[in-house]
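> sequence first, predicted model second:
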Amino acid sequence: MKRGDWVDPDAGKVKLVDYAEKWVKERDLGDRTRELYSGYLKNHVGPHLGDLTLIEISAPRVRTWRMDLIDAGTGASTVAKSYRFLRTVLNTAVDDELIRKNPCRIKGAGQEKAAERPHASLAEVFRIAAKIQGRYRLLVLLAAFAQLRFGELVALRRSDLTLPLLRTPTKEEIDAGADPDELIDDGTPVVRVDRALAQLDSGEQKLKAPKSDAGRRTVALPAAILPVLRQHLATPGFTDAGPNGRLFRGAKGATPRRNNFNGTWKAAVRKAEANPELHLHDLRHAGATLTAQTGATLKEIMSRIGHSSTRAAMVYQHATSKRDQEIAVALNALISAAMTEAEAGTGEADGDDSTD
């Protein structure tokens, strides 16, 4: 045995379930993450390995446990996440000198192969936005063109939006055909993201900070959605009053919940005759793809979507706000053309706010 490899055999005679519960309790975790980890322990790790002491958990036992989960029909994603949880807990046990080596050594066992998601076209985005309840039209457009997650969207406040000033058209603009009596938006709208709302299994909703600095970001918006944005802010009942008022609220005044919104979303997708497999989160991918088509660099794309992985955060730096504005202008050209096409094909938008 090499010097430094020895550990006290009695130190590892603590049950895995006790050590893992203490591990979850002592970690600086978000409420939702703590809930997920406790679920992996209770439902997938504890029933099989929980009564074993740390020194009794060998590599063969870990392999058997993993295969038992798979044979029982546990989803591949859940198996991978449970394995990663166990591996992380036992890494700490190694650091605590309770065991000499981590028995979780199955190559690729912690990796998830995400199922390929459907891609939303620009036309589908606008058809869905036209058919969804009016109070959620802006939410759909921000999901696509600001690439915001649901938790980030429902955590927005009115003060998180910065709108350009309205001005009268210049003589040159009037000569070019602008209506002299119609005010013009002078600039690019911006949305600030610095929080998200997590929904726990208990139903409680809790505000949380972004997982990383990359998640705290300011995103320039295409000017084409300004009319929808201004209409949303001006419509009674769509938002709370005051600068700190919620930007989105349900028909009964509550903060939208993911499970309730899903029914509203599916109804709009059906009315829009879009791909029935589309989720709201798929619009985030569609928006990132559209951003790439403008010529934005990978760093700039990652900056807009607020990528949260540590490795990406080290590689990709925040794009400058000036370049972000240029991206928004380029997006605006693509979106304006799609809006014109969508309006020609769908006619009047639905405005039913009778549910949710």
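Done, it's in. Numbers count the residues shown, from 1 in each chain.

> for the rest of this, base every contact and every neighbour count on C-alpha atoms.
Noted.

> wouldn't Glu87 be in contact with Lys101 here?
Check again: residue 87 is Arg, not Glu. No: look at Arg87 against Lys101 with Cα atoms under 8 Å: they stay out of range, at 10.9 Å.

> ok, Trp23 - contacts?
Shown in contact with Trp23 (Cα atoms under 8 Å, 6 or more residues apart in numbering): Val89.

> could you say which helix or strand holds the nearest residue to Tyr40 once chain neighbours are set aside?
Nearest residue to Tyr40 in three dimensions, chain neighbours excluded: Ser82, at 5.5 Å (Cα to Cα, 6 or more residues apart in numbering). Per DSSP states H and E: Ser82 is located in helix 76-95.

> distance from that helix to the middle of the chain?
23 Å (Cα atoms, centre = their mean, to the nearest Å).

> all the strands of the stretch 101-250 of the chain, residue numbers only.
161-162, 165-167, 184-186, 190-193, 196-199, 205-208, 217-220 (DSSP state E, counting those that start in this stretch).

> so can I have a markdown table of those strands showing distance to Asn260 and mean neighbour count?
Output for those, formatted as a markdown table (distance: least, Cα to Cα, whole Å; neighbours: other Cα atoms under 10 Å):
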| stretch | distance to Asn260 | mean neighbour count |
| --- | --- | --- |
| strand 161-162 | 25 | 17 |
| strand 165-167 | 36 | 12 |
| strand 184-186 | 35 | 16 |
| strand 190-193 | 23 | 20 |
| strand 196-199 | 12 | 21 |
| strand 205-208 | 13 | 16 |
| strand 217-220 | 27 | 21 |
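
> here's the one I want to compare it with:
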Amino acid sequence: MEADVSRGDYIDPKAGKALFADFAARWLESRIVDPSTKVRYEYIYRLHVAPAFDRRQVKSILPSHIQAWISDLNERYGPSTIKTSFLVLQGVLELAIADEAIKKNPARSPVVQMPKHNGEELIAWADERVHAVIHAHPDFFRLIPAIAASCGLRQGELFGLALEDVDFDEELVRVRRQIKKLGADHVYALPKNDRERVVPLPQWAAEAIRRHVKVHPLLACSLP
């Protein structure tokens, strides 16, 4: 113990007896992220992390416990859920280190391995299928899949698109916002990674937008 003190590595044994739940509450509260990300962290923690670790003392959590937990998640959930769950767990344990409750993060042990998921090959739809999907929508909503197919926008970006974001002269679309679900509400937020971007606007998509606004003039007034 004296050697640890002299090296500055001494950890009060009582500190390690603190419950994982105590550090988790502080970690979640301290996150500086957009509201929807914070909601997801809290959701993931409540459903996937808390049941396994909440009642454990942080000093009692071993790499083997974490690996067994990851294996169990892998049998029931997809890569995104596992990745976010592990991010939350690792972050809470890093806070425990920063607060000098434990010396090492068991989640960073070489014993702990995340499952490898081979992404499926993406196959572009044929033009016939794209047009079939577009025309399967009611006329008022037909522009949404048309822009999705032509500009590659994500769903939230499509719902957040305004007519003012379309530059017909330069033939481009400025992706400035997206709509995110925040609890029971929907809010405007910056696009993914908090970065605006510009995407090309094909001529046929530009013509589709012009026709749509001409047929539905109130649409231009109702957009944000």
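Nice, thanks for sending it over. What you see is a predicted model, and the numbers here were worked out from it, not measured in a lab.

> related to what we said a few turns ago, how near is the alignment partner in structure 2 of the residue nearest to Tyr40 of structure 1 to Ala184 of structure 2?
Correspondence of Ser82 of structure 1 to structure 2, assessed by TM-score structural alignment: Ser85. Using Cα to Cα, to the nearest Å, one obtains 22 Å as the distance from Ser85 of structure 2 to Ala184 of structure 2.

> and the two? Which one has more around it.
Taking other Cα atoms under 10 Å, Ser85 of structure 2 and Ala184 do not tie; Ser85 has more neighbours (24 against 5).

> my guess is that one contacts Leu47. True?
No: if you go by Cα under 8 Å, Ser85 of structure 2 and Leu47 don't touch, sitting 9.2 Å apart.

> who are the contact partners of Val329 of structure 1?
By Cα under 8 Å, 6+ apart, the residues touching Val329 of structure 1 are Thr188, Pro222, Ala223.

> how about the contacts made by the second one?
Going by Cα under 8 Å, 6+ apart, Pro222 of structure 1 touches Phe145, Thr188, Pro189, Ala328, Val329, Ala330, Leu331, Asn332, Ile335.

> what do you get for the last one?
By Cα under 8 Å, 6+ apart, the contact set of Ala223 of structure 1 is Gly187, Thr188, Pro189, Ala328, Val329, Asn332.

> in helices, which of these fall?
Ala328, Val329, Asn332 (DSSP state H).

> closest to Ile57 of structure 1 out of these?
Within these, the smallest distance to Ile57 of structure 1 is 53.7 Å, found for Ala328 (Cα to Cα).

> what is the neighbour count of the closest one?
Neighbours of Ala328 of structure 1 under the rule other Cα under 10 Å: 23.

> hang on, it packs against Ala220?
Yes: if you go by Cα under 8 Å, Ala328 of structure 1 and Ala220 touch, sitting 5.8 Å apart.

> any common contacting residues for these two?
By Cα under 8 Å, 6+ apart, the residues touching both Ala328 of structure 1 and Ala220 are Thr188.

> structure 1: which residue goes with Asp99 of structure 2?
Per TM-score structural alignment, Asp99 of structure 2 is aligned with Asp96.

> actually Leu201 of structure 2, not the one I typed
Aligning on TM-score structural alignment places Leu201 of structure 2 opposite Leu221 in structure 1.

> measure that match to Ile335 of structure 1 for me?
11 Å.

> neighbour count winner among those two?
Neighbour totals were compared for Leu221 of structure 1 and Ile335, and Leu221 leads with 26 against 21 (other Cα under 10 Å).

> any idea how far the more buried one lies from Phe145 of structure 1?
Separation of Leu221 of structure 1 from Phe145 of structure 1 (Cα to Cα) stands at 7 Å.

> and whichever strand or helix holds Ala24 of structure 2, which stretch of structure 1?
Using DSSP H and E, Ala24 of structure 2 maps to helix 20-30. Counting by TM-score structural alignment, helix 20-30 of structure 2 falls onto residues 16-26 of structure 1.

> the matching stretch vs structure 2, mean deviation?
By mean Cα distance after the TM-score superposition for structure 1, the fitted stretch 16-26 of structure 1 averages 1.5 Å away from its aligned residues in structure 2.
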